[in-house]
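# sequence and predicted model, in that order:
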Amino acid sequence: MFTDYKEKDSFETSITSSVYSIEETEKSGLYKALWGKHYRKFYSKDVRAKVAFIDTLKGGLTPVRRGGGHQSKSLRLETKDGKQYVMRALRKSAIKFLQSTAFQDKYVEEELEGSYADDFLSDFYTTAHPYTPTVVATLSDAVDVFHTNPELYYIPKQEALGEYNDEYGDELYLIEERVESGHKDLASFGKPKDILSTSDVLQEINKTGKSIVDEPSYIRARLFDMLIGDWDRHEDQWRWALFEKEDGTEICKPIPRDRDQAFSTFDGAILNFLNHAVPSLRMMQSFDNDLRSPKWFSFEPYPLDMTFINKSNWEDWEREAKTLETGLTDEVIERAFENIPEEMKGETIEGIKRKLKGRRGNIVDIARRYYEFTNEHAVITGTQKSDTFNVTRHADGKTTIEVHRKDLDVFTRTFNKEETKEIWIYGLDGKDTFNVTGDGDNLITIKILGGKKNDTYNFENIKKVKLYDYKGKDNTIVNKKSKKWLVDDYEINNYDYKKRKYGINQILPIIGANPDDGFQIGFTNNYTTYGIQRNPFTTRHSVSASYYTGNSGYDLSYKGEFSNIFHNWNFGIEAKYTSPNCANFFWIW
């Protein structure tokens, strides 16, 4: 155990320190051109931070356990009355990330230390500004978004850390409340009845239909993510404040946490190319006056958005966007950035503030673009009990969907074909009844998935509606002409909130050379769709074109694959045209 720590009285009340050393942030001009400048120089710049000893901080804290993140080096601390805090190092651990993701079955931390992968990932982390998490609380307060309250400290190795001195101490940390039930009295959490995890909320909604997410609060929180450029908003980045209303029903309001990716910048030629070419990286968009693509920026939280926002129309979204636009005044922004260490202030911080004010002016347009994207496809769920789903077709492309369970109105909304092209309805458990009535026109496509028990399908209007269920169980299909797909396939029939309808387009260059044809220059465009039936996708189309300098020739090709033409059987087609002999090939497999 580490015991070579200094005594408390040998420290001043504050100390200067940096996240990285100067040697770690020194990069060549070529490196910066290819990989970007990021916020690299601020990681090796000294700041003055308060020195803290955990046995006197917050009335006295005791280490409880190491944090469980893939890259953050964090330690849970607890007060005498059971309230927990998190001590998170500003220096992220690239080795910890590699060990927990790429090398789960083999211990490699010692081998990776100081390796190129370690250095590269450590440098990549400089895309996020190390000190901007300290400004988010003030910004959040101004627009009524719940938040933690991170504070910057220098934590020396000390007796109170005990066995944790081997891994923690002698560096800069942010200390904030751990978002859990011990902080139910905290104003910035709304002083709720309880604090839940995302999985708790999902289970409660599907189980009873009573505990619902407060959509205005969640929309506002998500638009706030877009406003500050915080792209890392996966399921575990949320906790939920539970409140009981006067009528006895419960609502949940979001508590976002871990704001370390706000105001990120992804400059450099290679990162810029990868950001456009690799779909999973498109959410990493540099903070600027506008948000280039709300759709891709929200790649991680999109399933949650589709699950928690299903009753709100554009007027609801616009109201929350304008709340941000008017609430986040210039004075609030200036006051928030006063929390940044003095040594960090200057041209870069002024630039972030200008961009934030610019994005504030674009937030209604950003909200509109994301609203239109999320409403192209809707997903509606019942409860684990027996529900009745009434689908009523109207004129002018409108469809009303109502979900009832005995005396409880679970859901009601009228959709318009101009906004919504397809709706998936999941009955979940219970003996559910699905009624489709009304003639209507310009119909929205509806796909209904009953679940595991005997469900009743009564489709008076069978146009643009299809049912999916298990072949091996009893179902009651009143209209025998109803379109159906009955297969004993768990992946198709089971509800998974992360399963959503979407498409990915990817354009990649083709560059090559050979003695006969000379240089080859071209491209490949791959478009892949994901719907209910996947094996492992729904459709994939690939178009390629190349030009050859040696003979002025060219070729064009197409490949297509369509899943589940028959259950677990895909259909493929391929065609190719090549000059100068005009050979034309066509086959299927």
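Nice, thanks for sending it over.

# contacts, neighbours, all on C-alpha from now
Fine.

# and Leu324, how many residues sit next to it?
Neighbour count for Leu324, taken as other C-alpha atoms under 10 Å: 26.

# so it is in contact with Gly361, correct?
No: using C-alpha atoms under 8 Å, Leu324 is not in contact with Gly361; the gap is 9.6 Å.

# so for Phe189, what's the nearest residue that isn't a sequence neighbour?
For Phe189, ignoring the flanking residues on the chain, the nearest one in space by C-alpha to C-alpha, 6 or more residues apart in numbering is Phe146 at 5.3 Å.

# contact partners for that neighbour?
Phe146 sits next to 140, 188-190, 254-256 when contact means C-alpha atoms under 8 Å, 6 or more residues apart in numbering.

# of the residues you listed, which is the most crowded?
Pro254 (28 neighbours).

# helix/strand/coil for that one?
Following DSSP: H, G, I helix; E, B strand; the rest coil, Pro254 is assigned to strand.

# hang on, the earlier thing: would you agree the residue nearest to Phe189 falls within a helix?
No: residue state for Phe146 (three-state DSSP) corresponds to coil; a helix is not indicated.

# for comparison:
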Amino acid sequence: MRKGIRGFALFIIILLIVVFIVPNVFNSREEKAFSNEARLEQARESYQLHRLGDSITTSISDFYDRSKFAETFLGIHYRKMWHTPISLPVLDLAKFEGGLTYQKLGGGQQTTSADVNSKSGLAYTIRSVNKDQSKALPPIMQYSLARPMFRDQASALNPFGAIITAQLENALGLLHTSPKMYFVPYDSTWHNDFLIHLSGRAVIIEEEPGDEWINKPTFETAYKIVDTDEMIAAWQQSSINIDKQNYLKCRLFDMLVSDWDRHSGQWAWAFIKTKTGNMAKPIPMDRDMAFYKFDDGILNHLALAINHKFQSYNPEYDDVSGLMKNSKELDLKILSSVSQDDFLYQARQIKEQLTPTIISKAFSVYPEEIYAEYGQKHIEIFNQRLKNIEVLAESFYQLLNSDD
């Protein structure tokens, strides 16, 4: 009996060492990838703005370059896309849009970002391409083996997804931001907080829809731009109508590119004057999950068995209900009165508007080195998903109007 107790105690001790001690001792790789201090020092030594040209060859992150053994458990994902060296333009704050002025740090739980204003007062966001998904863990688990495992799963994200979707949204006549990828160098004249959090990183810079963009053609000369809560409140007070057909088209497009994370916080709304009254048009934002690839690796299959929302960019729509999970509450509010015929009509509109030329042009935004590996594959997947978009629309309608 005592021997069994001692054996169990020894097992618990070893387990605690593996789970809580080892990841915090043998973590030089993590430190290099996620430490602000290490990255800032490297930027200060190697990436001085005045020493760089207009572009730099670098990888977005080497952290996701793993062994075949690790890939078996954690998945292949888009690892090659993340660690392949590519050419990125160097961001000079003094030159972009006449000069950018730092306002404050922003970002969500996993992304580092900075709010900046152009010389003319337009608002932009500069956000890190790489994410720290371990920040979604409870505090105690951020010191455990779960931390490096969660961080690794950012490799399921397509770092160019937001740039590709903007090209396609433009062809569909949807409002959207126009993200561009840059490399942030070091310049001692810039704000210290900006340098600490973003210097030495690959970033996305894009418009931040809000008051600064009122009456600008970028967002259809909207007289007001608000978040979802404010839009819903105005709608319930009958001071605004929602462009439900436009929202439906956005949602079908979300599913086409396998962007499963479309909760209410992922939208801004442009209030536009029309002949029939004031209309709220959706502005989809935060396209980090577009073209997601999660369904490889032993651990990921276990995760999908628990939570089916992590839908991957495959030729077939694996689970439409998973693509709806984060957005169903908002979908029900806006689309409950929309007919199945409308669902099918918007699906056909997307199919007609996204021609082979437009699709090819959209995926050509991949850097040459990335396109060689992924370009044609992703076009073929896209075409197969587009071919079946009417079936998707029918499933979406039926699931939304079911009793479950």
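Alright, I've got the coordinates. What you see is a predicted model; the values in this text were computed from it and never measured.

# counterpart of Ser155 of structure 2 in structure 1?
Using TM-score structural alignment, the equivalent of Ser155 of structure 2 in structure 1 is Thr126.

# try Trp260 of structure 2
Alignment note (TM-score structural alignment): Trp260 of structure 2 maps to Trp231 of structure 1.

# report the secondary structure state of the closest residue to Arg76 of structure 1 other than its chain neighbours.
Using C-alpha to C-alpha, 6+ apart and skipping residues adjacent in sequence, the residue nearest Arg76 of structure 1 is Val86, 4.7 Å away. In three-state terms, and counting by three-state DSSP, Val86 of structure 1 is strand.

# Asp404 of structure 2: how many residues sit nearby?
Asp404 of structure 2: 5 neighbours (other C-alpha under 10 Å).

# report the contact partners of it.
For Asp404 of structure 2, the contact set (C-alpha under 8 Å, 6+ apart) is empty.

# how near is it to Val129 of structure 2?
Separation of Asp404 of structure 2 from Val129 of structure 2 (C-alpha to C-alpha, to the nearest Å) stands at 37 Å.

# hey, where'd the helices end up in the stretch 201-350 of structure 1?
Secondary structure of the stretch 201-350 of structure 1, counting by DSSP state H, counting those that start in this stretch: helices at 215-228, 269-277, 294-297, 302-308, 314-327, 330-336, 347-374.

# report all helices and strands that the last one contacts.
Counting contacts by 3 or more C-alpha pairs under 8 Å, 6 or more residues apart in numbering; DSSP states H and E, the secondary-structure elements packed against helix 347-374 of structure 1 are helix 215-228, helix 294-297, helix 314-327, helix 330-336.

# still on that earlier bit, quick one: residues contacting the match of Trp260 of structure 2.
225, 261-262, 283-285, 297-298, 300.

# count of residues packed around the nearest residue to Asp236 of structure 1 once chain neighbours are set aside?
Distance criterion C-alpha to C-alpha, 6+ apart; nearest residue to Asp236 of structure 1, sequence neighbours excluded, is Thr198 at 7.0 Å. Thr198 of structure 1 has 17 neighbouring residues, counting by other C-alpha under 10 Å.

# what residue of structure 2 matches up with Thr198 of structure 1?
Matched to structure 2 by TM-score structural alignment, Thr198 of structure 1 sits across from Thr228.

# and that match, how far from Leu145 of structure 2?
Separation of Thr228 of structure 2 from Leu145 of structure 2 (C-alpha to C-alpha): 37 Å.

# same question for Leu304 of structure 2.
Leu304 of structure 2 sits 20 Å away from Leu145 of structure 2 when distances are taken as C-alpha to C-alpha.

# how far does stretch 65-75 of structure 1 stretch from start to finish?
6 Å.

# what of stretch 102-121 of structure 1?
End-to-end span of stretch 102-121 of structure 1 (C-alpha to C-alpha): 13 Å.

# any buried residues in it, and which?
Neighbour counts using 16 or more other C-alpha atoms under 10 Å place 109, 112, 118, 121 of stretch 102-121 of structure 1 among the buried residues.

# quick one: contacts for the second one?
Translated: Leu112 of structure 1. By C-alpha under 8 Å, 6+ apart, the contact set of Leu112 of structure 1 is 95, 118.

# tell me, how many neighbours does Lys466 of structure 1 end up with?
Applying other C-alpha under 10 Å, we find 17 residues neighbouring Lys466 of structure 1.

# for the contacts of Trp231 of structure 1, work out which two are farthest apart.
Using C-alpha to C-alpha, these reach their maximum pairwise distance at Ala262 and Glu300, which is 14.9 Å.

# what lines up with the residue nearest to Phe189 of structure 1 in structure 2?
By TM-score structural alignment, Phe146 of structure 1 lines up with Leu175.

# dump the helices and strands packed on helix 347-374 of structure 1 to TSV, plus distance to Ser563 of structure 1.
Listed next are those as TSV, based on distance: least, C-alpha to C-alpha, whole Å:
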stretch	distance to Ser563 of structure 1
helix 215-228	34
helix 294-297	25
helix 314-327	35
helix 330-336	51
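
# of all the ones you listed, which one comes closest to Trp587 of structure 1?
With C-alpha to C-alpha, the closest approach to Trp587 of structure 1 among those belongs to helix 294-297: 35.4 Å.

# mean deviation of that closest one from structure 2?
Taken over the aligned residues, the distance from helix 294-297 of structure 1 to structure 2 averages 1.6 Å (mean C-alpha distance after the TM-score superposition for structure 1).

# contact partners of that helix?
With C-alpha under 8 Å, 6+ apart, helix 294-297 of structure 1 has contacts from 226, 231, 282-285, 366, 369-370, 373.

# skipping adjacent residues, who's closest to the spatially most central residue of structure 1 in space?
When C-alpha atoms, centre = their mean is applied to structure 1, the residue found nearest the centroid is Glu300 (2.2 Å). Using C-alpha to C-alpha, 6+ apart and skipping the chain neighbours, the partner closest in space to Glu300 of structure 1 is His234 (5.2 Å).
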